[in-house]
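Enquirer: Okay, sequence plus prediction incoming.
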Amino acid sequence: MSDLHPALARAEAFCTRYGLRLPILLAPMAGACPPSLSIAVAEAGGLGACGALLMPPPAILAWAAEMRAGSAGPFQLNLWIPDPAPVRDPDHEARLRTFLGTFGPAVPPEAGDATPPDFSAQCEALLEAAPPIVSSVMGLYPPAFVERLKARGIAWWANVSTVAEALAAEAAGADAVVAQGAEAGGHRGCFDAGRAEAEMVGTLALVPAVVDAVRIPVVATGGIAEARGAAAALLLGASAVQIGTGFLRCPEAKLAPAWAAALGRARPEDTRVARVFSGRAGRSLATAYVAAATAPEAPPPAPYPVQRGLTQAMRDAATRAGDVERMQAWAGQAAGFARAEPAGEVVADLWEGMRALLR
C-alpha cells in the first residue's frame, strides 16, 4: 500500500500493526463463521473471525486449530459479555409456545431453559487458543481478563454502538473499537440491551463521531458490503472496515441456500429490527414469521436467551425445509450487495474498488 491518500495511509498503519495485507475484516458472526470463510478471507489478505457465543471451549479450540491449519493469516475470536439472568414468566412463555407451534413443531416447556455456554470457561479457551485479537460485544471484558489478554500479547477490540460506549471501551483498555452502525445485520453490540432500539445510530453518523472522541483506531461496520461504502468509511476516519452480511453469499460461508438467495434479492427496506428470534434486538429479513411475530396481536418475545430457546425448533425445521420465511435470516441493510462468489474474489474486488475511489 504505497498510496499517499491519508485514509489509505491510516489503513496501512493499522494493517502493519495487525499483520494484515488489506483493511478488510470478516465480522465475527455467531453461527455463520465456519473456518472455511475465515481461511478464504485471511488468504486474500483480510482478517478471519469467529463469533464464539454459542461454542463450548472444545469447539472454540477446534475452530482455531482448523483456521490455523488452513491459513497463517490473523483472526479474531469474539465473545458476548453475558446478560443478567432473564426474568421468567411461565404463563407468557406458554402463550409464546402456542404461537410458535403454528410456525413449526410443538415447543416443549423446557425449551425456554436454553443457556449459553459458561462464559468463564469460554474466556479460558480464548486464552488457550491465543489468537492475535480477541473482541467483545454487548459490553466490556472484566479488567482481570483484559490484563491476562495483554500479558499474553493478545489485542482486545471492543464492539460499540454509541460514542459513550466507545469512550468506556477506551478507558477500559481496548486497543481498538469496532463502531457498529444500526444498518448492521444480526445483533448489534449494545451494552444496554434495553436501549438497543432507542439508540439506533447509523454508520455514517457514528464512525466520525467515534473517531473524534477516541485516540485508538476505529473499525467501521454495519451496512458496508461494497467498495463505495468501504471507501467512505475510511474517509470518515476508520482504519479498516468489517463486513458480515456482504460475505454470507460466498460459498465458503456454507449458508442455507434459501437464506443466501434471499439476501441477493433484498433491498435495504426489506430488513427489520426485532426481538422475535432471540429476545435481543437483531436485524433480519422481514419474513412472514417476523411480520406475524411483531403484529400487535402476537405475544411479545421473551427475554434473551429464553426466546432463542423457544424458537429453536421452528428455526431448525425451517432450515431443513429450506423455508426462509421461518428462518433466522439475519441480514444487514446492504444485503443486496452481497455476491455469490468466492470470498477471496470479493475481498480483492473490494480492495481494488476502494483504492480506485481513494486515489
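Expert: Everything's here; your move.

Enquirer: hey, let's count contacts and neighbours off CA atoms from now on
Expert: Fine.

Enquirer: Neighbours of the residue nearest to residue 86 when sequence neighbours are not counted, how many?
Expert: Distances taken as CA to CA, 6 or more residues apart in numbering place residue 303 nearest to residue 86, at 6.0 Å, with adjacent residues excluded. When neighbours are defined as other CA atoms under 10 Å, residue 303 has 20 of them.

Enquirer: go on, residue 123?
Expert: Neighbours of residue 123 (other CA under 10 Å): 18.

Enquirer: And for residue 175?
Expert: Residue 175 has 19 nearby residues by other CA under 10 Å.

Enquirer: Surely the residue nearest to residue 86 is in a helix?
Expert: No: using DSSP: H, G, I helix; E, B strand; the rest coil, the secondary structure at residue 303 is coil, not a helix.

Enquirer: Residue 280 is in contact with that one, correct?
Expert: Yes: counting by CA atoms under 8 Å, residue 303 touches residue 280, with 7.1 Å between them.

Enquirer: Report how many residues lie close to the closest residue to residue 128 other than its chain neighbours.
Expert: Nearest in space to residue 128, with sequence neighbours left out and distances taken as CA to CA, 6+ apart, is residue 61 at 7.7 Å. Using other CA under 10 Å, residue 61 has 19 neighbouring residues.

Enquirer: The structure to be compared is supplied as follows:
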Amino acid sequence: MTSTQLGRAASFCETYDLQVPILMAPMAGACPSSLAIAVANGGGMGACGCLLMQPDGIADWARQMRTGSNGAFMLNIWIPDPDPLRDPAHEEKLRAFLGQWGPEVAPEDAEGAMPDFDAQCDAMLAAGPHVISSIMGVFPPSFVARMKERGIKWFATATTVTEALAAEAAGADVIVAQGMEAGGHRGAFQADDAARSLVGLFALVPAVVDAVRVPVVATGGIADARGVAAALVLGASAVQIGTGLLRAPEADISPIWADAIGQALPEGTVATRAFTGRLGRSIRTLYTDAAEDGPTPAPYPIQRNITKPMRTNATEIATTQAWAGQSAGLARAEPAARLIKELWSDAQGLLPA
C-alpha cells in the first residue's frame, strides 16, 4: 500500500501525463524551449512564461517544444494590471538615480507598449498546451470557457488563501500556491498587496489544501528532494521549481546570474520593486540596497522600462536583474532531465512507503 503522499502524487501524474510530479516554473525571460524540453524529457512538465512574447513567438516556442519532446507543457500569462498612474516629475528623479547605475535614461525610455493580452491568449489557445496558467489574478470567464472547450486545464497561481478560493470559484483546475520564498515576481492579485501578504510556503500550502477542493501545487523555495518531500507531506500533489533549474546548462542564463545563484544564502535575496515596479525576489546587490533609500519605484511596467538600459548593459552582479528564490544556493549545475529524476527519486526515499 502506498502512502497518502505518494498516492496523491501518482494521481496527479496520471491526470497530467507526467512521470514525476515536478513542474518547471514558467519564468518569463528565462524559459527557453531547451530547458522545457529537458524537463519534459525527464518526466516533468515544461513551461513558458509568455508575458513579453508576441503571438508569433508563442507559436514558435510551442513548435520548438513539440519538436524536442512529446511531454507535457504549460503556457503562462500575467493578468494585466490597470494602466499605471504616471508622475513625470517623479520619473525624472528615477531617471537621474538610475543614470548612476548604468547609461543615461532618456524620457522616452519610459514608454513601451506591452504585447496585446487578448492576442496572446488567442495564441496560447492555438498552441494547444496541456495547461495554461495564470499569475497576478484570474482569467475572465469567457477565456476560461474557451480553455475548457479545448480540454486545456487552468493552473492558477495564488499567494494567499483568499486568492486561492477566488481562483477556484472562477474555475481553476489546480491552485499553484506560491510562497514568499519564490524567486521572480510575486503573484499577488493586487500589486499593492504583494508586500503586505508575505506568506511562507510552510504556512500557505496546508492552509490552501484545507480550503480548496482542487489539487494544489507548491512553489517557492523548493530546490532539493527535502523540499519536494516536505511539500507533499503538507498536502501538495506536485511541486513547481524555478530557481532550482536555472543552473542547468539548458537554462542558458548569464554566468553572472548563474554564479550568484550558486553562492546565495537565503538572506542573500531580497523582495524588491526596484527592477520592474512589481514586487519580485532577486539576489541582493549594491543596486537593490541603494534602491531601498532611493526614489520610490514607478509602477509596472514604467519601472521595468526605465531600468532596461541598466539591466541590458549590466556586466557584473551589482546591476544584474538576478531573480532568485531563498533556496537558490541549493540549485545544482546539472542537466535538467537528470536533476528532476534525481529529485523525485530521492524525495520518494524520504516519504513513507
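Expert: Sure thing, it's come through. Computed from a predicted model, the values in this text were never measured in an experiment.

Enquirer: returning to what we had before: list the contacts for the residue nearest to residue 86 of the first structure?
Expert: By CA atoms under 8 Å, 6 or more residues apart in numbering, the residues touching residue 303 of the first structure are 86, 87, 88, 278, 279, 280.

Enquirer: Would you mind checking these for buried ones?
Expert: For the contacts of residue 303 of the first structure, a burial check counting by 16 or more other CA atoms under 10 Å picks out 278, 279, 280.

Enquirer: ok so, going back, quick one: map the residue nearest to residue 128 of the first structure onto the second structure.
Expert: Correspondence of residue 61 of the first structure to the second structure, assessed by TM-score structural alignment: residue 59.

Enquirer: Tell me the spacing between that match and residue 251 of the second structure.
Expert: 20 Å (CA to CA, to the nearest Å).

Enquirer: Repeat that for residue 116 of the second structure.
Expert: 27 Å.

Enquirer: More neighbours: which of those two?
Expert: residue 251 (20 against 14).

Enquirer: Excluding chain neighbours, what is closest to the aligned residue in the first structure for that one?
Expert: In the first structure, the residue matched to residue 251 of the second structure (TM-score structural alignment) is residue 253. Take residue 253 of the first structure and drop its neighbours on the chain: the residue closest to it by CA to CA, 6+ apart is residue 37, 5.2 Å away.

Enquirer: Just confirm the one you found is within a helix.
Expert: Yes: under three-state DSSP, residue 37 of the first structure sits within a helix.

Enquirer: residues contacting it?
Expert: Contacts of residue 37 of the first structure by CA under 8 Å, 6+ apart are 48, 250, 252, 253, 343.

Enquirer: What's the match for the residue nearest to residue 86 of the first structure in the second structure?
Expert: Under TM-score structural alignment, residue 303 of the first structure pairs with residue 299 in the second structure.

Enquirer: Same check on residue 238 of the first structure?
Expert: So residue 238 of the first structure corresponds to residue 236, using TM-score structural alignment.

Enquirer: That match: what secondary structure?
Expert: coil.

Enquirer: ok, now the one 4 residues further on?
Expert: Secondary structure state of residue 240 of the second structure, per three-state DSSP, is strand.

Enquirer: What is the burial count for it?
Expert: Residues near residue 240 of the second structure, counting by other CA under 10 Å: 25.

Enquirer: which element is the closest residue to it other than its chain neighbours on?
Expert: Closest residue in space to residue 240 of the second structure, ignoring its immediate chain neighbours: residue 23 at 4.4 Å, by CA to CA, 6+ apart. Residue 23 of the second structure belongs to strand 22-24 when assigned by DSSP states H and E.

Enquirer: Right, I'll leave it there.
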